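> no sequence for this one, just the structure:
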């Protein structure tokens, strides 16, 4: 229940109004919502006025660019999507026609997943469904369970450690950890021994603020060794530029580093590390959605090609 509003109440709202509300929550703009719905802006504004009366809440406030939802409106995202998905399932049966579909998928993903998996996935999907759209947001392990439950996101592509406990999921692919340093680094010509590896200054990529410790350090601890982590960064975006023309070294998934092989020297780690796993997760509410099922199939097929 949301402040007295139940799913039954929402199901009694005019379906056309719920569709307008869903698009407004996605677009955060009356003009863009009107364009997507093939309606005039006055028609969308009129629907919003009726929605405000129905829910006894402003729902959206003016922002510097477009409109922003009120806290109450944010709480409606999941229930509204659930009702519309139920309706879609009834009318669509088990068939999803990608070529003519007009649907938006919201996917939370790490920067690694955005680069290595979502980029080819989006190209693959758009080649079949030109009107299918993607809204990609940064993965947030602290909010992921809530985002999935409220259907603020449709999928998350992440590592198991960031995933909520026990959601529906699929194994996507694995990557291996490798070492990388600047191609002009004095140690770049040789495979490093464990001693030399530990003596260098390291860059650690970690989305958390838990300090200078990661999977590499955990593996080293089992060997009764430790390295010197000098820099931590929250994502892989700036890693190549930090390594270039420096004496830093990093341990990172191979797929994220290979595009920079000309500027970087990439080689195996001097000790074994667990594989880097990527999974796709979603909410139980989406299991029977033809659109979601179709996208899961696309993800599975792409992942198989990447193995």
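Perfect, thanks for sending it. Quick caveat, the model's predicted, so the values are computed rather than measured. Numbers count the residues shown, from 1 in each chain.
> use CA for all of it now, contacts and neighbours both
Will do.
> So which bits of stretch 296-306 are buried?
296, 298-300, 302-303 (16 or more other CA atoms under 10 Å).
> Quickly find the element holding the residue lying closest to residue 135 once chain neighbours are set aside.
In space, and not counting its chain neighbours, residue 135 is closest to residue 106: 4.6 Å by CA to CA, 6 or more residues apart in numbering. Using DSSP states H and E, residue 106 falls within strand 104-109.
> and the comparison structure, right after this:
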């Protein structure tokens, strides 16, 4: 299975808990997704399933939409700005932010594009390559981050706050190759993932 760190936390981790109960003898290998080589890897049998987005998926693969994701603002539980239930756009822009940059080193993303269209700018002081490390950093600092909502579900020590503006979300899909489409075992795995995503 190929996945991003987001998919690993939001989908694969809860799926593995279910899988270990229902099919304890199945072996699962997780790889970081490489969209450029995904079709070839599936064609050669290196990858059976991939968790990606419609924009990053090769068009020749089978696909099923799993869910639509939204973004939320996240702060540690004892953050000074949590005296109110919501943040103003001025408060949002005045505090230090952390973002995830998969390519590494970027200090702006979709949120910044939205802010720029409004004539606003935030202070991004930390860029990390993974959502997995970002969650732990947020728990022990006064940094703020805009993250996918499912990523921090049931995470202790963090509080979500409604964003004072709209940031476009994304769609998460599951893709697979025609060679495994009619396999009963593969169909069962795919249906199990779909069922899990509907319940989360």
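Yes, it's here. Predicted model only: the values in this text are computed from it and were never measured.
> Give me the TM-score for this pair.
In this superposition the chains share a TM-score of 0.88, using TM-score structural alignment, normalised by the length of the second structure; 199 aligned residues with a CA RMSD of 2.0 Å.
> which one of the buried residues of stretch 296-306 of the first structure sits closest to residue 247 of the first structure?
For those, the minimum distance to residue 247 of the first structure (CA to CA) is 35.0 Å, reached by residue 303.
> ok, now how distant is the closest one from residue 278 of the first structure?
Per CA to CA, to the nearest Å, residue 303 of the first structure is found 10 Å from residue 278 of the first structure.
> for the second structure, what's the longest helix?
helix 184-199 (DSSP state H).
> nope, the first structure is what I meant
For the first structure, the longest helix by residue count, based on DSSP H, is helix 71-92.
> in the second structure, what residues pair with it?
Mapped onto the second structure using TM-score structural alignment, helix 71-92 of the first structure covers no residues at all.
> Only the buried residues of that helix, if you could.
For helix 71-92 of the first structure, burial by neighbour count (16+ other CA under 10 Å) applies to 72-73, 75-86, 88-89.
> Let me see the ranges of the strands in the second structure.
Defined through DSSP state E, the strands belonging to the second structure, from first to last, are 2-3, 31-32, 49-52, 62-69, 71-76, 96-100, 123-128, 145-148, 158-161, 170-176.
> possible to save those as CSV with mean neighbour count and distance to residue 86 of the second structure?
Output for these, formatted as CSV (neighbours: other CA atoms under 10 Å; distance: least, CA to CA, whole Å):
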stretch, mean neighbour count, distance to residue 86 of the second structure
strand 2-3, 24, 33
strand 31-32, 14, 35
strand 49-52, 25, 31
strand 62-69, 16, 20
strand 71-76, 22, 10
strand 96-100, 21, 16
strand 123-128, 17, 19
strand 145-148, 22, 14
strand 158-161, 19, 6
strand 170-176, 21, 23
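> out of those, which comes closest to residue 39 of the second structure?
strand 170-176 (8.9 Å).
> got a list of what the residue mapped onto residue 61 of the second structure from the first structure touches?
When the first structure is aligned by TM-score structural alignment, residue 61 of the second structure is paired with residue 167. Counting by CA atoms under 8 Å, 6 or more residues apart in numbering, residue 167 of the first structure touches 281-284.
> One more pass at 7 Å, please.
281-283 (CA atoms under 7 Å, 6 or more residues apart in numbering).
> before we move on, back to that, the longest helix of the second structure vs the first structure, mean deviation?
With mean CA distance after the TM-score superposition for the first structure, helix 184-199 of the second structure departs from the first structure by a mean of 1.8 Å once superposed.
> Which strands and helices lie in contact with that helix?
Helices and strands touching helix 184-199 of the second structure, as assessed by 3 or more CA pairs under 7 Å, 6 or more residues apart in numbering; DSSP states H and E, are absent.
> Tell me the residues of the first structure aligned with it.
Counting by TM-score structural alignment, helix 184-199 of the second structure sits on residues 290-305 of the first structure.
> so how far is the matching stretch from its chain's centroid?
15 Å (CA atoms, centre = their mean, to the nearest Å).
> which one is residue 271 of the first structure nearest to, not counting chain neighbours?
Per CA to CA, 6+ apart, closest to residue 271 of the first structure is residue 194, 7.2 Å.
> and the residue opposite that neighbour in the second structure once aligned, how many residues sit next to it?
Matched to the second structure by TM-score structural alignment, residue 194 of the first structure sits across from residue 89. Counted by other CA atoms under 10 Å, the residues lying close to residue 89 of the second structure total 15.
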